[in-house]
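> Need coordinates for the below:
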Amino acid sequence: MTESKTYPLLPLRGLLVYPSMVLHLDVGREKSVKALEEAMIDDSHVMLIAQKETSVDEPESDDLYEVGTVAFVKQMVKLPNGTHRVLVEGVERAKVKEIKEKEEHFETTVTALQEVQGDRNEEEALTRTLMEQFEQYVKISKKVTKETYDTLADIDDPSHLADMVASHLPIKIKEKQGVLETSEVKERLKRVIDIIGNEREVLQIEQKIGQRVKKSMENTQKEYYLREQMKAIQNELGDKDGKSGEVAELKEKIENANMPERIELVALKELGRYEKVPQSSAESSVIRNYIEWLVVLPWTTETEDNLDVPHAEEILEEDHYGLDKVKERILEYLAVQQLTQSIKGPILCLVGPPGVGKTSLAKSIARAINRKFVRISVGGIRDEAEVRGHRRTYIGAMPGRIIQGMKRAETVNPVFLLDEIDKMASDFRGDPSSAMLEVLDPEQNATFSDHYIEEDYDLSNVLFVATANTMSTIPGPLMDRMEVIQIAGYTEVEKLHIAKEHLLGKQITENGLTRNQLQFRDDALMKLIRRYTREAGVRGLEREIANVCRKAAKIIVSGEKKRVIVTEKMIEELIGRPKFRYGQAELEDQVGAATGLAYTAAGGDTLSIEVSVSPGKGNLTLTGKLGDVMKESAQAAFSYIRTRADELNISSDFVEKNDIHIHVPEGATPKDGPSAGITMATALVSALTGRAVSKEVGMTGEITLRGRVLPIGGLKQKALSAHRAGLTRIIIPFENKKDLDDIPESVRNDLTFIPVKHLDEVLEQALTGEKNESK
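The predicted structure follows:
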């Protein structure tokens, strides 16, 4: 024995390294990685010791053998999957004296095991015997190649030869450890010769079994013969690896999956089929994949809801500014669930323009009630199988997106976001929106059936949240199953709060700045909101803030300034000229031009309608890429004015002597909708009478042939657009008075709403009293 030395300890699982042996190891355990790093810092030497049981993940000193190999770490590379691949070379045998647990790894004190040399002639005789036995083994074994034998035959050192032969034999770690622990070379050679003899006997028995099976199965299929041979080999060798071990592993997984009894019976039945099907059969992988899906799906695992209403309210307020109705609905759900403990998950549909925070709100809901969050995008889905899955008879079949999402959630009660549900399509492969009906019906989703799983899956505990930009493209039956919550655009005041409380901090951090290096004045933010964005949400605003942050970062890095304070005047210097004119209201009263209010998927907008009258033969021309509904509104307005020409002080023969042209600017943009009737009628009357339309008035409403004003939708979004445009008076249908409560108070205070029942009231409010002589 030589003096003691201390090395970092690396436990080996199912593996053993002999002296002079060069081997690649994949190391993934944290303590093992730390031991290797410590070794690389010191002298690149590490102590390799095999574990007694491979099933132990975190071995202690009692789980390790007492004799191992001191090895030199030649190379260490980190792989993409997080593990480390290490090239080691065994140096010498060593015996453990003491193992100490340091902060991040084990350290061991060892003494080298000196090899005991015997009689040279006796060792030479044993070496020849060993190589003869090994040569016979190679001839009947398929596990060792002829090239390997030729390589080992060139080794002169008996000790090294014994180690190398043992390393190539398919024996258990316990037997290999016995070879490692034998320090006397003569005894080690004898031990390896005995092992080879035993292995040869096993191979000979294997050959006899093959012959016996072949005789008894001469008239059977080749596939069946191979299967029986495999079973016979396993029985003879006691080998539980291979398919039988795989079946046992799957059975254990099934028993530990906490499935309902009926699902467990199905899984065990399929496992029985899997055991009988040949490994090479295509059906074998299909059955195994199916069993794996049954095992990994959550059947009973659930997270415990946090039903504390004040806590949830605090999180929702922290993450989002405004959106009071949505927050109130979530808090109602929590309150009812706290009282009943049995409420089914509601199906919420958040409808609003892009950028208003629908998706992020769903994440906040999950955080507020302590549930897992899963998001799938259903926009553009055309195949029904994307929702329900493919039947297992098809090659490459998989469950649908719903079941895949539940697998990712790992619980039966996640918050499940169905993003862009208004953009689902259908074609010859089916209608995915119809398949979604069962998912979103609280009365049916407790027994949701996926074509791949084929067994009922309970979705009743899931809190489904869908998002959409517009309700017009969502099928009626699907809409009927959801509770729709409208999220309109934000007011300028709300955008200012959102920018200060959420967007600024996020973008300053993402662009590598600090609050001390970059500061925004409120007037600068307001200018970004008014003159650089024109949207209902805040996505464009966030992009513009990021743009300013990048310009500021460049200024700071170049050394021009150490601190940038963004004011209203600096905005144009940093990011260029404004993109939009503040407000869309006319600068003066106009003849033949009226401002309407429109509702689009991007929120509310103002819509200017122009009318010109010229000598002609009574032709009515409509331009501006109008849809059928708007064309019909123009015809209705025109017909009404013809019937009321005398009351409106319009010449009764104006049709025969004039051509009328109605145009809606921005002709490249398609326009349609049932709320431009009174705007077109007002512009027509203004053009025919020469009375100007007030620049402060915006209007929305549909008209009948008798002049009645019908109600419209999207009043909140239209009011926000009027507020942004700088209008002060809004003419609305009388029946829409009930919708005024939905409009933010700050907007209501700045606008005057004029409810009307008839077009005569519209004209009285919109047209100025005097005739414009410029006509």
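
> rest of the way, CA atoms for contacts and neighbours
Fine.

> Helices along the stretch 351-500 of the chain, start to end?
Along the stretch 351-500 of the chain, the segments classed as helices by DSSP state H, counting those that start in this stretch run 358-368, 385-388, 401-409, 432-440, 476-480, 492-498.

> Which elements pack onto the fourth one?
Under the contact criterion of 3 or more CA pairs under 8 Å, 6 or more residues apart in numbering; DSSP states H and E, the helices and strands touching helix 432-440 comprise helix 385-388, helix 476-480.

> got a markdown table for these, with distance to residue 75 too?
Supplementary listing: the helices and strands packed on helix 432-440 in a markdown table, determined by distance: least, CA to CA, whole Å:
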| stretch | distance to residue 75 |
| --- | --- |
| helix 385-388 | 47 |
| helix 476-480 | 60 |
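
> to compare against the first, here's another:
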Amino acid sequence: MEQIKITMEIPVLALRGINIFPEMVMHFDVKREKSIEALEYAMERNQIVFLVAQKEAHLEEPNAKEDLYEQGTITKIKQLIKLPKNIVRVLVVGEKRGSIVSILQEEPFIMADIELLEEEELLMDDVQKNALLGMAREVIEEFGRINTKFAKEAIDKIMLIEDISKLGDAIGYNLITSLDNKQSLLSKNDPIVRLKLAITILNAEIEIAKIKKDINDQVKLKIDKNQKEYFLREQIKVIQNELGDGQGSEEEIDEYLRRAKEIKSTKEVADRIQKEIGRLKKIPAGSAEGAVSRNYIEWLLDMPWEYKTEESTDLERAEAILAEDHYGLEKVKERVLEHLAVRKLSNKTDSPIICLVGPPGTGKTSIAKSIARALNRKYSRISLGGVRDEAEIRGHRKTYVGAMPGRIAHALKYAGTNNPLILLDEVDKMSSDLRGDPSAALLEVLDTEQNSKFRDHFIEVPIDLSDVLFIATANSVRNIPRPLLDRLELIEVTSYTENEKLHIAKKYLIPKQKEKHGITCEQLAITDGAISTIINEYTREAGVRSLERKFGEICRKVAKQIMVLNNGDVKLTDKGVKAFLGTPLYRFDKASEKPQVGIAKGLAWTEVGGDTLSIEVNVMNGTGKFELTGQLGDVMKESARAAVSYIRSIS
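Now for the predicted structure:
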């Protein structure tokens, strides 16, 4: 190679996105005026030009001091061809590394003082050299095997290079694509450091290439799979259309998607609906699994996830409604009004869990409806009498044939809102067996700390019950499990007194039965005395159900009398009750005017109040055995035995 004497002043040509190494040949096109001026200046003198890369390739007019790298390559122009549109094609060969010392001018082209960078001496023996060359060749070979865009002949030609300096430059120029990495290699004057850096960069390129190959393989596999699925789906569509099933299935899916967009729900519910619809698309038409999936989607779409009615907090309105619907039950009414007052003051959504305990027929179930109306809540009733399966509350898992959600989910769907009043009727009538204990399932439902995430086995996504107002009813607390009882706020609904029954009959029962049987007030009038007679002599109960049935019986007889005898306007007094209802069923024992030997008076309690008992004692010849007759309770038996013991002690 001809030794070229390098002067200090060399024209500079800025390259965009490329650079050149010593002893490498490169051609490129030049269009910028400054670059053409620099080439013409060099051609008029020694054909030497300094090529250096721009830091930012997109700059049209780079600043020589700020936008160019310092290290570049001193090259010699071998060929220069002018092309149309003021383009010049240049062929150059790299000579030596160089570095910009200072910029002498920027117009009409860049001229700079260039420092020649001599390579450092190679300080290694042949063993170390061969080891480094062997390592480099292994990396180059693996690189060529993974990157198929490089020709095998080019890879083989590079691997034949024995000179460490030339091998590092050849790797940088031919195999490395990143301009930053190329520039890093160009700036290294030590050939050993340069080759080691080239090996490091190639290893990184190999790892990147492996990752790209894996990604490409996965993408190709996915594309092939998608194409296969698309082909199969199109075949299924054709078959379904031939059978007349395809159009309906597509319309059904579209309807589900439309409804899914319209409902208000949590993200978890929305994701589950979309997932299940996607699953339904893959299920063949007519499949039993498809019916299960459709049922599940319908339930998810029908549940009132975030829809609620606005609760009324008007105390006067609520009090008026409760008074209109029910006479008495003051404790229950007072508790409802307290709840409304607290709700209005604190604006909190916590709802009490009330349990109404009392005898049958005292209005526990009907008052719950009135409470719902007073609070402007939807009403839903769950009858728990005879329930013995835990799945009745939590639902069955979808894997079972005929699986359905539990009664809580049914009640919410029926109500159409997530803040209804749900009546748990006859909560003391539940029982347990080998299928589970339903009262244990109610523990989560009635726990205000847990029921915001209630999970139905069928629905599978959390259901928020925190806004639901639960009211339970029971005839006795003795059959309610202790953990469940601990979650309930007990309100005792006591038996009605005679006076209360009289008001209830006049205000509610008699008008209701008259309307039911089509009888007007003029056709039938019942006096207070007749009502009291019916209460005392024909019914003896805590509630008013039997009393209502007696009024119904009277209305039927009056209706028959009107139709058969054409005789109306009946006024029923206490004397005429027997003609309609027959012989009295109950009577009150008359108190003895004078005390009698052998007869004592006792008191007994019943669900309708108290009563007197006449206890007769008879003494006869015999063995002295003590006998008790009649249906006596344990307390009465103990009292009798105590009396006998007392007599014996003083006789």
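
> on that earlier part again, mind checking the helices of the stretch 351-500 of the first structure for the one nearest to residue 252 of the first structure?
helix 401-409 (19.3 Å; CA to CA).

> related to what we said a few turns ago, would you list the helices and strands packed on helix 432-440 of the first structure in JSON lines and tack on mean neighbour count and distance to residue 234 of the first structure?
Below are those laid out as JSON lines (neighbours: other CA atoms under 10 Å; distance: least, CA to CA, whole Å):
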{"stretch": "helix 385-388", "mean neighbour count": "23", "distance to residue 234 of the first structure": "41"}
{"stretch": "helix 476-480", "mean neighbour count": "14", "distance to residue 234 of the first structure": "57"}
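
> any idea which of the helices of the stretch 351-500 of the first structure is most buried?
helix 385-388 (a mean of 23; mean count of other CA atoms under 10 Å).

> ok, so what distance separates residue 573 of the second structure from residue 505 of the second structure?
15 Å (CA to CA, to the nearest Å).

> higher neighbour count, the two?
The residue with more neighbours, out of residue 573 of the second structure and residue 505 and counting by other CA atoms under 10 Å, is residue 505; that gives 22 against 17.

> now stretch 644-651 of the second structure, how far from the chain's geometric center?
76 Å (CA atoms, centre = their mean, to the nearest Å).

> Residue 389 of the first structure pairs with which position in the second structure?
Mapped onto the second structure by TM-score structural alignment, residue 389 of the first structure lines up with residue 395.

> Identify the residues contacting that match.
Applying CA atoms under 8 Å, 6 or more residues apart in numbering, we find residue 395 of the second structure in contact with 403-407, 456-458.

> Which stretch among the helices and strands packed on helix 432-440 of the first structure approaches residue 639 of the first structure most closely?
Nearest to residue 639 of the first structure, of all those, is helix 476-480, at 33.6 Å by CA to CA.

> okay, and that closest one goes to which residues in the second structure?
Aligned by TM-score structural alignment, helix 476-480 of the first structure corresponds to residues 482-486 of the second structure.

> So which residues make contact with the matching stretch?
Taking contacts as CA under 8 Å, 6+ apart, the residues outside stretch 482-486 of the second structure that touch it are 439-440, 442-443, 477.

> I'd assumed residue 116 of the second structure was in a helix, is it?
No: the secondary structure assignment for residue 116 of the second structure gives strand rather than a helix, going by DSSP: H, G, I helix; E, B strand; the rest coil.

> What are the buried residues along the strand or helix carrying residue 93 of the first structure?
Under the criterion DSSP states H and E, the helix or strand holding residue 93 of the first structure is strand 84-101. Burial within strand 84-101 of the first structure, assessed by neighbour count using 16 or more other CA atoms under 10 Å, is assigned to 84-96, 99.

> could you list every residue that touches residue 303 of the first structure?
370-372, 411, 413.

> Tell me the one of the residues you listed nearest residue 380 of the first structure?
Comparing these against residue 380 of the first structure with CA to CA places residue 372 closest, at 25.2 Å.

> chain center to the top helix by length along the second structure, what's the gap?
Scanning the second structure for the longest helix, with DSSP state H as the assignment, gives helix 191-243. A distance of 35 Å separates the C-alpha centroid of helix 191-243 of the second structure from that of its chain, computed with CA atoms, centre = their mean.

> and what of stretch 637-651 of the second structure?
With CA atoms, centre = their mean, you get 71 Å for stretch 637-651 of the second structure.

> ok, now stretch 484-500 of the second structure?
On the basis of CA atoms, centre = their mean, stretch 484-500 of the second structure sits 38 Å off its chain's mean C-alpha point.

> can you tell me the distance between the two ends of that stretch?
In terms of CA to CA, the two terminal residues of stretch 484-500 of the second structure are separated by 32 Å.

> Would you map the strands across the stretch 201-350 of the first structure?
Listed in chain order, the strands found in the stretch 201-350 of the first structure under DSSP state E, counting those that start in this stretch are 347-351.

> which residue ranges form the helices in it?
222-237, 242-256, 261-276, 282-296, 309-319, 324-340.

> okay, those in CSV with mean neighbour count and distance to residue 518 of the first structure next?
As requested, the helices of the stretch 201-350 of the first structure are exported to CSV (neighbours: other CA under 10 Å; distance: least, CA to CA, whole Å):
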stretch, mean neighbour count, distance to residue 518 of the first structure
helix 222-237, 15, 72
helix 242-256, 15, 55
helix 261-276, 15, 59
helix 282-296, 17, 49
helix 309-319, 16, 23
helix 324-340, 15, 31
